[in-house]
Structure formats: C-alpha cells, structure tokens
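> Just need the structure, nothing else, for what follows:
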Amino acid sequence: MSATLPPTSRLVSLGLCWAIALVAQPSSPPLDPAPLYVESSIVNAASPKTGSLAPNTLATIFGQFLSRSTRAVSADDIRSGVLPTVLPGTGVRVLVGGLPAPLLYVSPNQINFVVPANLLAGATDIRVGIDSRFGPSVRVHLVDAAPALFPLNPEFVLAVHAVDGTLLSPTNPARNGEIVTIYATGLGAVNPPAASGQIVLQAAGLVRRREFRVLIGGWELPDE
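Modelled structure (predicted):
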C-alpha cells in the first residue's frame, strides 16, 4: 500500500527507520473583509430617514469594515477649494452612479460624504471601496430635493443668531423680527451651479427656492 505525502513534507533517514519531517511554509496574510452596508444604512446626514438623498446632499453610510482607520478631512486635504474624493492614507472611496463622491469623514463604521452635485434624480448605485476591494453595489433613489434640518439635540434644531453666530437656546432665544440662521442639507440644485465637492464661499440661490416653505410652530414664514 502506498501513501501520498503532503506537499510540504519530506522523508528523513534516521538510520533504521524513516521519519516524516514537515516543512512550515509561510502563510499569506489574511485579506481585509470587504466593506459591508445595506440600502437602509445609507441616509441623509441630517436625518436618519432613508430615501432622503438628493444631488449635493450631505449623506452618511453606516456599516462595518468601511475603513481601516478614522480620518476627517483637514484644510490640507482641500485643493483649489474642492473636497477630496479619497482622504490621504485611507484608500477609502465612495462611488455614486460611478462618480467619486467628495469625502468628509471615514471610520470603520461610518462615512460622511457629499452626493455628487452633477447627478440627476432617479435610481443610482452606491459602492464603497478600500483600495481595490469593494463592497456591494446598493441601489438608491435620488430626488430633486430632500431638505432636512441638522439637529442640535433630540429636542432642538441647530440654529444661531445671525448677528453674532451664537446658538439659539431656551436661555438665548430669538426675538420677534430677528434674523436667525438654520442649517440644512438636501436643498437641491443651486444657481449658479456648483461643481461637485466645490466649497462655496458665498450664498448661492436655490433653483427650487419658490417651492420651499419654512414653518415655525405651525406658522409659515413670509417669503422675502
């Protein structure tokens, strides 16, 4: 009867007998798992609701294995006023409809990005990659506008006094007739159009401005 030796073994003579010596072979390092996420974990950054994405919207992906490290965009990463599509040293990229999305923050469980401004409303795919390893292609639906207000906490939205930038709060409330600033995303296209990832240094008009309504305590504010 014959036996087949493992490919990493050899026969060694010990005089009157033979012994099998196993030769250790170097093993390949384990591969990093691919990014893991689903449609319901891709949301408007100001709202946990899914299906609230529009071009030029701040968005968040929650998942696992999204990055090997944690990194936020810095001033040194911004070139010619444009946000990077890969944060240096991370290899992380987000593709929306095949276009690289500007990135603000990456971590193993969360990515904050900007939906490319030059996309149109309709069905599109989102993928997360680290170097050459990509997660699943997830289908999402973009709308023309998906307005959402950034929260200060579970009770209040983020708003400031326009005159000095201090936060509105129960101890620092707005007065009748005062101008306040609220922070939102998903307001849709602007005029003049903004390039994807371009940091705009002055106010840009909203293409759909006349369709927006702002209500406080159920009362609609006049359009000015």
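> From here on, just use CA atoms for contacts and neighbour counts.
Will do.
> Go through the host helix or strand of Val128 and flag the buried ones.
Val128 belongs to strand 122-130 when assigned by DSSP states H and E. Buried residues in strand 122-130, counted by 16 or more other Cα atoms under 10 Å: 124-130.
> Quick one: these as CSV, columns for distance to Pro100 too.
Shown next, in CSV, are those (distance: Cα to Cα, whole Å):
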residue, distance to Pro100
Thr124, 13
Asp125, 12
Ile126, 10
Arg127, 10
Val128, 10
Gly129, 11
Ile130, 13
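> one more, for comparison:
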Amino acid sequence: MVAVAGRVVVVTGGQRGLGAALVEEVLARGAVKVYATSRSPAADERPRVVAAPLDVRSTASVAALAELAADAEIVFNNAGILLPGPLLTGDVEQAAETFDVNVFGPLRVARAFAPVLAANGGGALVNMHSVLSWLAGSGAYGASKAAAWSVTNSLRLELAPQRTQVVGVHAGFIDTGMVAALDRSKAKPADVAARIVDGLEAGHTEVLADDVSAAVKSALSGPVEDLTFSAAG
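Got it, this is the predicted structure:
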C-alpha cells in the first residue's frame, strides 16, 4: 500500500473532469507536489501543482514529462478519449486513435515512468479503466478499455519485482464533460476520486469505484450475452 501524504504525484489529464478531482483529492491528503497534465495546460496558481504538457500519443512528449517529473512516486494514468461510433461502420481512423490514446497512451506512460518509480522506491501506478471494459456495445471505446484492463493486469506482474503497486480502476459514468450528452445516472468526480485514493492507500490491486462497476464485475461469471452496455445503468 502507498500513502499519498508526503508523496510526489503525476495525474495525466489532470486539469479537468476526474483528473482535476484526483488532483484535489491527493492535495487534500497531503501530496507535496502534483504534476497535472493536459495537452495544452492552463496555468495553475496552487503552489503544490505543476501544470505540464502531455500528449500520450507521443513517445517524445511522454519522455519529456518523465524527465520533468523525475521525482514522481505515484502516477495516475487518467488521460483518455471517447469517440463515438460502432465497430463495423464507424470511422476506422477514430477507432485507431481511441486505441492509441486509451491503450498505448497509458502503456507509454508506464514504460517511461517505470524506472522513475523504481528509483524512488517503487511507488504506485494507477490506471483508469471503465465498467465498459466488461460490457459489449460501446464500440471502440469499450474495446480499448478492455485492452487497457489486460495491459494493467500484465503490468502488475512485470512491475512487481521493483515493488510498484499497480491499481486498476473501474467506474461507470462520471459527471464530466466526456459523457455530458448521455442521459444516464452519473457519479460525482470527487466521490470517485476519493474511492480511488482510498483503494490505493489500502493496498488494493483493483478499485470498483461505484455500485454499477461492482454489480457488473459480479456478473462476469454469467452468460456473456448478459454483458451489454444496457447493464451500465
């Protein structure tokens, strides 16, 4: 388990939505410095926050962040995109971009920060997935989150020798700009952020950040036909 107090933290996509809530949560729990990234970061006047540029599609951009944040001890892989469209008839280039951001983006970050975390005692890597990792019917987004879940589970094994705690987070719909157009029940970003950090500090390898995720996880042993987008509430 990794306590946040006294730690240096990186939050990708940390200037809006759930990322911004994570920044607030770790600051409240005593993080001494937080790198909050965005593709075009806005200035942040809080003394413990460093606004930093990051494009997770770019190996060079990720490497530059790892160099800047060489003191990092906890990394939240939160940056992601949601581009609509079915797999059969949707734009293939959009599907490829979805995988580049949601799967290979977190992997690039993990690869760049693994030696940083090792040098700083092991620390933790927290990857954001989705309840849609387990449900059919959400196109390339759900498929990308399923792939990201698998990547996280393998990274947990590969990073264990350097004592890096790897946490996978599953959440349903969160009240952010990403899903503003969806007429669904949504959790508050602050509540989800608190559950994520609770799980990290408790030493969990997986966090089910809301009741929807817990219900769907419990259904994974049932018929695959029941695992559809409608189950997300």
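> Work out the TM-score between the chains.
The TM-score (TM-score structural alignment, normalised by the length of the first structure) is 0.25; 99 aligned residues with a Cα RMSD of 5.9 Å.
> list the helices and strands the strand holding Val128 of the first structure packs on?
If contacts are counted by 3 or more Cα pairs under 8 Å, 6 or more residues apart in numbering; DSSP states H and E, strand 122-130 of the first structure sits against strand 92-96, strand 138-142.
> tell me the angle the last one makes with strand 92-96.
Right, the one you point to is strand 138-142 of the first structure. Put simply, strand 138-142 of the first structure runs at 60 degrees to strand 92-96, going by axes from the mean of the first three to the mean of the last three Cα atoms, to 10 degrees.
> what's the angle between strand 138-142 of the first structure and strand 122-130?
Using the same axes, to 10 degrees: strand 138-142 of the first structure against strand 122-130 is 130 degrees.
> what's the answer for the first one, then?
Direction vectors for strand 92-96 of the first structure and strand 122-130, defined by the same axes, to 10 degrees, enclose an angle of 170 degrees.
> that older thread, which of the helices and strands packed on strand 122-130 of the first structure sits most buried?
strand 92-96 (a mean of 23; mean count of other Cα atoms under 10 Å).
> what's the next secondary structure element after that strand?
Immediately after strand 92-96 of the first structure, counting by DSSP H and E, sits strand 99-100.
> could you point out which element follows that next one?
Taking DSSP H and E, what comes next after strand 99-100 of the first structure is strand 103-106.
> related to what we said a few turns ago, the buried residues of strand 122-130 of the first structure: which two are farthest apart?
For these, with distances taken as Cα to Cα, the pair at the greatest spread is Thr124 and Ile130 (20.3 Å).
> tell me the SS of Gly168 of the second structure?
strand (DSSP: H, G, I helix; E, B strand; the rest coil).
> Tell me who's in contact with it.
Counting by Cα atoms under 8 Å, 6 or more residues apart in numbering, Gly168 of the second structure touches 126-129, 149, 152-153, 205-207.
> Most neighbours out of those residues, which is it?
His129 (29 neighbours; other Cα atoms under 10 Å).
> one step back: I'd like the helices and strands packed on strand 122-130 of the first structure as a markdown table, with distance to Val12 of the first structure appended.
Shown next, in a markdown table, are those (distance: least, Cα to Cα, whole Å):
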| stretch | distance to Val12 of the first structure |
| --- | --- |
| strand 92-96 | 50 |
| strand 138-142 | 56 |
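> Nearest to Val106 of the first structure, out of those?
strand 92-96 (7.6 Å).
> Share the number of residues neighbouring Ala114 of the second structure, please.
22.
> who are the neighbours in contact with it?
Leu159.
> Test my guess that Arg93 of the first structure contacts Phe134.
No - if you go by Cα atoms under 8 Å, Arg93 of the first structure and Phe134 don't touch, sitting 9.2 Å apart.
> Common neighbours of those two, please.
Val128.
> what residues are up against Val11 of the second structure?
Contacts of Val11 of the second structure by Cα under 8 Å, 6+ apart are 19, 22-23, 34-37, 75-78.
> Check which helices and strands the helix or strand hosting Ala193 of the second structure is in contact with.
Assigned by DSSP H and E, Ala193 of the second structure belongs to helix 189-202. Contact partners of helix 189-202 of the second structure among helices and strands, from 3+ Cα pairs under 8 Å, 6+ apart: helix 17-28, strand 206-208.
> is it possible to export these to CSV including distance to Ala110 of the second structure?
Listed next are those as CSV, based on distance: least, Cα to Cα, whole Å:
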stretch, distance to Ala110 of the second structure
helix 17-28, 17
strand 206-208, 17
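> Pro189 of the second structure is nearest to which of the ones you listed?
Nearest of those (Cα to Cα): helix 17-28, 5.1 Å.
> Flag every buried residue along the closest one.
17-27.
> After it, which helix or strand is next?
Next helix or strand after helix 17-28 of the second structure toward the C-terminus (DSSP H and E): strand 33-38.
> Can you get me a residue count around the residue nearest to Val109 of the second structure when sequence neighbours are not counted?
In space, and not counting its chain neighbours, Val109 of the second structure is closest to Val62: 6.1 Å by Cα to Cα, 6 or more residues apart in numbering. Using other Cα under 10 Å, Val62 of the second structure is surrounded by 23 other residues.
> Over to Ala214 of the second structure?
16.
> I'd say it and Leu208 touch.
Yes - between Ala214 of the second structure and Leu208 there is a contact at 5.7 Å, judged by Cα under 8 Å.
> picking that back up, kindly indicate the member of the contacts of Val11 of the second structure with the most neighbours.
Leu22 (30 neighbours).
> Could I get the full set of helices for the second structure?
Per DSSP state H, the second structure carries helices over the ranges 17-28, 59-68, 92-99, 105-119, 139-159, 189-202, 211-218.
> Turn those into TSV, columns for distance to His170 of the second structure.
TSV is the format used below for the helices of the second structure (distance: least, Cα to Cα, whole Å):
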stretch	distance to His170 of the second structure
helix 17-28	13
helix 59-68	24
helix 92-99	17
helix 105-119	15
helix 139-159	9
helix 189-202	9
helix 211-218	6
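> with the contacts of Val11 of the second structure in mind, which one is nearest to Val92 of the second structure?
Asn78 (23.7 Å).
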